[in-house]
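Colleague: Could you work out the structure for the sequence below:
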Amino acid sequence: MSLTPMMRQYYKIKERYKDCLLFFRVGDFYELFDEDAKIASKELGIVLTSRDKKHPMAGVPYHAVIPYIRRLIEKGYKVAICEQVENPSTAKGLVKREVVRVITPGTLIEEEFLTRESNYLMSIYKDKKYGISLIDISTGEFLTTTVNTFDELVAEILKFSPVEVILPRDFDNIDEIKKLVDVVHPLVENYYNLDEAKFLIEEFINNNKELNLSKESLLSVGAALKYISESLKVKHLKLYLQTYIAKEYMLLDSTTLKNLEIFKNLVDNSKRGSLLEVLDKTKTPMGSRLLKKWLQRPLLNVEQIERRLESVEELYNKSFLRENLREILKDIYDIERIASRIEYERASPKDLVALKDSLKFIKEIKKFKFNSKMLNNIVESIESLEDVEELIEKAIVDDPPINIKDGGIIKDNFSKELDELRELKNNLEKILKDIEERERAKTGIEKLKIGYNSVIGFYIEVPKSKIKLVPKYYKRKQTLANSERYKIDELDELEEKLLANDEKIKNLEYELFIYVRDKVKEKVEDIREVAKKIAELDVLSTFAEVSVLYNYTKPKVYNGYTINIKDARHPTVELNTKFVPNDIILKKDSRIILITGPNMAGKSTYLRTSALITIMAQIGCFVPAKSAVIGVVDRIFTRIGTVDDITRGYSSFMVEISEVAQILKNATSKSLILLDEVGKSTANKDGVSLAWGIVEYLHKLGAKTLFATHYHELSELEGILEGVKNYHFGIIEKDGLIEFDRKIKRGASTESYGIKIAELVLPKEVIERAYEIYNKLEKSSGDNEIVRYLAHLDINNLTPIQALVELDKLVKKCKKLLRE
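Modeller: A predicted model of the protein is given here:
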């Protein structure tokens, strides 16, 4: 097939970007061809045409391309932007074109594409363990760690919610990763070269000499750097890589993150109803992102927790100070992301003005005086960056255009050369006005005027009624309905001077803007530090604000064992319903709480409340309770709810037991474990036996445990294992109806009230038959109940009085059976 030179150029470029939709600049449009055009037409709803009846094509205007690209990125496509890199009017032959940017969800730095949240690209490499790297190129944050198991990897994915994952093409669990992340890009082998990874780290990482990375981390970091540099088309990056160890913070596994609804709810996987939504009253995008990071990694260090709590306490008590601080914070732009755009030389004039307007508030913040050591250190260590503010103030107009090549960016009196060019332009424009007035006087045509368009340049326009007065030296150029347009030699000469001068002004303004941006770039690390400090002030003041708003109290956090929470409330449930507070007490002599009672009575909410309050305390926030003493917890595990995992061929019971196995394998005596209805996915005897064995194992381990169950047989463990205590949620029966009082009480529940609760929805006939069957089953199980009772009676340690009491109980049980 014969191709035009432009199409040959297109295919040559497309060959290098096969996995992208190639936006190919042609004049005022970006065009897509062949299969790319078909995809764009379908996804964007734009017209599909053809070129020479051979090549399907679709296009969008270059000045309105952003919304189209955003829609494609959100759908998981990679977009390559191919620009004309020379002026078509001066090009000899075919205009040169190059791809200047590859846009993917994880490599966004453009403000138009980003939300307030972190925008992580995750890079994964597996050998003996999993190497994980997380980079938010829009803020410069770069983290790496290793984990040992796939479940730990999943936990990190759920914590950080990456928008894109890159991994080797032969990665074992790609399908499972795709269930967690919308955009997963398998990469070819050449992204995972150890020598190249070391080279890239040496080139792009500021602190490379301080790092001691495993092979897995090295290769995950190297792949991320290669992918980003190819996407941004930059040869120089300036990044600071931080290693982190998940075990240095409270560990929250993947199941726990989901069950506790910390970042997303279980219903529609959105932020609505999550702990994050309740707490996120931040004023700045930097603060919002930092809050999520603190929730991802609750602290274990009591001193660090206490410093945060002291700061929150001061802001909580000093409402005037808190409100003033938050009033200032609300006007600060996302300077963290502006810093990144400056570093990657993508910052616009508007970005610099936003930075200047934000830095103005630093002086106000530095006036605040605090008693809290942490707050004082933050305020005192913030750099004012007055030199950056002053430079931008002198150089950039207050309301600049977005396009840095359109002119109108630089203020007067910043550049002598620019001022002279502008004065020359003003003089030329005055000359133009003088010509117009002269020609009116000379010809007697009062309505004669001078205009300009891109087709014929400067012209003289004369009404048709006055054509007879036009001099012979006027050259007709254009005929309109009511007028004629003419040229004169003097206008052509003036036009040439004006256009040349305009071009000089635009070029000089562009050069001056680049100079200013480069000077600001020298301070980019300082700007990032300011952003971090602002974020900390934002989160701490937000904790105080939320605590006042929802009546939270300061917890006492210490290195001991006990958790003692008075009138605990669930932070999200209490906002949507009338909530009944309950005490939560876990200590050495009552470290396992067995909770019985009917469905819907509040057992699961009680379990979740204990964990959420513990997490809130360990991130340094006040908590929803009358008082709270929290012995630092190293890990929180949950086993709540039952689902199948068809992809692995796991039944609901196998899922349940697998999760319990992970808990028993990884829990320590400092862990908090929440188990809900363990064993119910199998037959009753098997379930009871497994649940019994699990409780005994946890008792030996010493972990703090809340164990909700319908197996009343487990209540016997209170008399067998020291540290196991029975509690229950009951119901109130009134006039044949039931109500939940939502209060936890000492002792075991005597029944589950399953049929009673079913009465609320099931037909009467079904309920009556259920009671008949229930009574029969009760009679047949009565003997077994007495056998179990006798089996656990320790007669050697009974006093005569205690023996009579136990005998009386036994007689009553027998009489009850006979009556039935």
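Colleague: hey, let's count contacts and neighbours off CA atoms from now on
Modeller: Will do.
Colleague: Asn207 reaches Thr243, doesn't it?
Modeller: No - contact criterion Cα atoms under 8 Å: Asn207 and Thr243 do not qualify, at 11.1 Å.
Colleague: now for the longest helix along the chain, which elements pack on it?
Modeller: When the chain is parsed with DSSP state H, its longest helix is helix 489-521. Counting contacts by 3 or more Cα pairs under 8 Å, 6 or more residues apart in numbering; DSSP states H and E, helix 489-521 is packed against helix 335-343, helix 386-395, helix 416-443, strand 457-463.
Colleague: so of the ones you listed, which one's packed in deepest?
Modeller: Comparing the helices and strands packed on helix 489-521 by mean neighbour count (mean count of other Cα atoms under 10 Å), helix 335-343 comes out on top with a mean of 25.
Colleague: Second input sequence below; structure requested for side-by-side comparison:
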Amino acid sequence: MSFSSEPSPRTTGTVSSYFSSSIPPDSPSLPSQRSYSQASQAYDEDEFEDHFEAPSNYSPSVSSSRPSVTLTTTSTAISRPSTPSGRRSRRGATPSILGQSESNDIICAVSESRGITPTVGIANVNLSLGEVTLSQICDNQSYVKTIHKLQLASPSRIVFMPSACAPNRPSTLFSLVEKLVPEAETACHERSAWSESAGIEYMEHLALDGDIGSLKVATQGKYYAVCCLSAAMKYIDHQFDVTFSLQSLRIGYQPSEDTMMIAIPAMQSLEVMRNLMSAKSKECLFGLLNHTLTPMGTRVLRNNMLQPSIDFNGVIRVRYDALEEMVSREEMFREIRKALKLFHDVERTLTKLITIRPATGISAAEEQITHILMIKSFLESVPEIYQALYPAECNLLVKIRNLCCPETTVPILLMIKKVIEADVTYMKSPLDLRNQRAFAVKSGISGMLDVARQTYKELTEYIGQYSTGVGEEHRVAVALKFDNRRMYWLRIPTADLDLESVSQHFINVIWKKKHIECQTLDLVKLNRRVADTSNEVMLRSDEIILKLVRDLRKEISPLFRVCESIALLDMIASFGQVTTTRDYVRPLIEETLALKSARHPILDKKMASEYVPNDYYATEQYRFHFVTGCNMSGKSTYIRSVALLQIMAQIGCFVPAEFAAFPIIHNIFARISIQDSIEANLSSFGVEMREMAFILKNVDSRSLAIIDELGRGTSNRDGMAIAMAISEALIDTGASIWFATHFIEMVRVLADRPGVLNLHLASNTSIDEGGMPQLNMLYKATAGTVDDEHHYGIVLARAMGMPSSFIEVAETVANDLRRRRESNQQNSESHKEIHRQKLMLNLYEALKQAAKSSNPEALLGYLRRLREDYLERLQEIEEM
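Modeller: From the prediction side, this is the model:
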């Protein structure tokens, strides 16, 4: 392996090799010098592959050749070589269910132990952001956690050991990755690259200064994760000829148990990252919360929403404190948002600075200078953040302020200003940026550079005078324009332009509606001379810039930490923006889920005052919620709200409610959609059963599951039987379940099971002037089951315009079925016994909760009310 703190030698050659000649003797005389103004502003493959469904737009290539893939982090495009180690090339977009993400080059190495419970090591190396994430997962034979981790990472290439991707007998994990992560290209690397000692050596040489000790402690005993780091780095060096400067990479270990797992179907059906109807729509949870002002902040928000934290004391609570202080201090909040608007995507710039590539030529020199200008602009903007955070008192904001203190940033900025002009900054306009790069290095450092810049300045001034002369000659208003492809060109209105003169004097003519874009032969010659002179300026500047880059690489650790702190601040400020505009409240983290007047976050923004809020309550005593109601009563919205609010609470955001308390949830599952899967040759019921099999295999007492209309894809009798069997299994898991259904009989049968709470979305019927019943939705959750004697479905069918003859027959059948059901009900004594047992179990659970109280006076009053309630309910049972 090789580590380097020096850049690869850049081939500059002689000046004559880049420039054809200086200004020819016969060229028009140049104007005299004047003041120059600088530029302006464990799955079984058959059982679970549908759960990790491939993107709908994925179409496997029938070609056996490997197309080239471009790494975007280089100064010039580097084509990925065709290698025999890759099994196949499959380049696609990031799965649409994860929303729009940036184009990142992520190389992932995966290795596993063999056994009943395999241990999987993962190393994700983000070449675009200079970040390495190590994980070691204790998975099962289905590789649930591993596949989920890879899907969220969206790697461009996944590297395996040769034994895992053997053509005749590939491993189960490799086969699953090929099927379920189709946007990634698979490859293998030689067995000798997977070395623990080499991985430790990479950590010692490449990790940021100050991180090495904690990183070694975190990865101690994580053999497979460390081996994957070695393989990933050697693969990158071998395939792309890319190395990194010493102590420059952000290497971190991420335990798989530290974040919530949101199942991919849940992320899709709950519209966490994107809207189901339109990928460009902002009507999703990410679109609601994304008010970030920097690309770094957007990335942090996206990563947190994909994997919310489960660490209350270390992460969630400190974010609550920071957000509360931010929204309570209006002036500080406004200044923070104002300061954040000044920042570019410096995270990518710093990564390019530490990446050592064999790039040569003018484009590499220009890009290097651009990077320095962006870092200079970034450092000049940091004091604004420091000043805005001056009044902060909470721990997180104070820590961010300390990271952005002048003692950290000013010495680095002074180092840059020793070489770069103080008033030169990064600009977005092509011409402005070109001029800024040309005059970036201070005068007096290199005599030859000063001479080349003087020539460049005189040429650009002469081009301005030349364009004025063209306008005077043709008596038209000429505007001088510039772009990187054509360089200088002329825009001339066609209103007063003689068309004959166009063909005689102008070349490269592009006709527009009201003007032409063109050049002249003299202007093309001048462009060439300007380009030659600019190239000489760039090359001579680059000799000076390279030394500055070497010095800046030694300061990369504090720069990355400042960048990360600003990204986190941007995310919290984004939460503050939505909190102040939508009237959110700070949640409590308790063992009980209790929400008062909670609102669906997306619909709350869309419907504003029209939305009807609802209450939620879930404890160990009431953890399985049956939600019934007529069609269009709001059942789906009600159950989805609780999952979305749980995600918001665990990423550190306030929630739309009058009061909110949440437990810490480790997994979120959802079974909502009723779509079939043509690719997998499955009906909607088949997809439903596979997804429920996945949930049953992975749900536990720390999970939350949303299930909507289970069993509706088959016959009514079979569907209810399956739904009842699955419900009983879910009740036994102790998970928090929100189950919307139309199977009223099932709800009544399971109502006596411990932990079950029946709710229904209220509605009422009224009689219109014609004597017909009308259905009015109240959208309010109420205890008990929906009263099916009103035949809400029939009333709704009448409201939708069904013929009265059909409605009459439907009512006759429904009434007959109801009479038969009532005649087959159990005797009243058996019903009483069941209710007595449930009442005793509820009393037992309530006493268990009361035993945890630390307030004797409140406890005494609670016990009195509990006794009165128990006697009252017992009397009601005896009178049944």
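Colleague: Reformat the helices and strands packed on helix 489-521 of structure 1 as TSV; add distance to Arg635 of structure 1.
Modeller: Listed next are those as TSV, based on distance: least, Cα to Cα, whole Å:
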stretch	distance to Arg635 of structure 1
helix 335-343	32
helix 386-395	45
helix 416-443	63
strand 457-463	74
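Colleague: Out of the ones you listed, the one nearest Lys38 of structure 1 is which?
Modeller: With distances scored as Cα to Cα, the stretch of these nearest to Lys38 of structure 1 is helix 335-343 (33.1 Å).
Colleague: what about that closest one, how far off from structure 2?
Modeller: Compared with structure 2 after the fit, helix 335-343 of structure 1 shows a mean deviation of 0.9 Å (mean Cα distance after the TM-score superposition for structure 1).
Colleague: Pull the number of nearby residues for Glu83 of structure 1.
Modeller: Residues lying near Glu83 of structure 1 (other Cα atoms under 10 Å) number 19.
Colleague: Pull out the buried positions in the helix or strand encompassing it.
Modeller: Following DSSP states H and E, one finds Glu83 of structure 1 within strand 79-84. Using 16 or more other Cα atoms under 10 Å as the test for burial, strand 79-84 of structure 1 gives Val79, Ala80, Ile81, Cys82, Glu83, Gln84.
Colleague: Looking at those, which one is closest to Glu778 of structure 1?
Modeller: Taking these together and measuring to Glu778 of structure 1 by Cα to Cα, the closest member is Val79, at 67.9 Å.
Colleague: Hmm, the closest one is touching Tyr30, no?
Modeller: No - assessed by Cα under 8 Å, Val79 of structure 1 is found out of contact with Tyr30, at 11.7 Å.
Colleague: so what's in contact with those two at the same time?
Modeller: Phe23 (Cα atoms under 8 Å, 6 or more residues apart in numbering).
Colleague: circling back: the helix or strand just after the longest helix of structure 1 - contacts with which helices or strands?
Modeller: Note on helix 489-521 of structure 1: by DSSP H and E, the next helix or strand toward the C-terminus is helix 524-550. With contacts defined as 3+ Cα pairs under 8 Å, 6+ apart, helix 524-550 of structure 1 has these neighbours: helix 275-279, helix 285-296, helix 302-317, helix 319-329, helix 335-343, helix 373-381.
Colleague: Give me the range in structure 1 that stretch 256-272 of structure 2 lines up against.
Modeller: Residues 246-262 of structure 1 are matched to stretch 256-272 of structure 2 when aligned by TM-score structural alignment.
Colleague: Kindly check the end-to-end length of that stretch for me.
Modeller: This stretch, stretch 246-262 of structure 1, spans 17 Å end to end (Cα to Cα, to the nearest Å).
Colleague: Stretch 699-718 of structure 2 too?
Modeller: Termini of stretch 699-718 of structure 2 sit 24 Å apart (Cα to Cα).
Colleague: Buried residues in that stretch, which are they?
Modeller: Applying 16+ other Cα under 10 Å to stretch 699-718 of structure 2 flags 699-713 as buried.
Colleague: Now the two most distant members of those residues.
Modeller: Largest pairwise distance in the buried residues of stretch 699-718 of structure 2, by Cα to Cα, is 29.0 Å, between Arg702 and Gly713.
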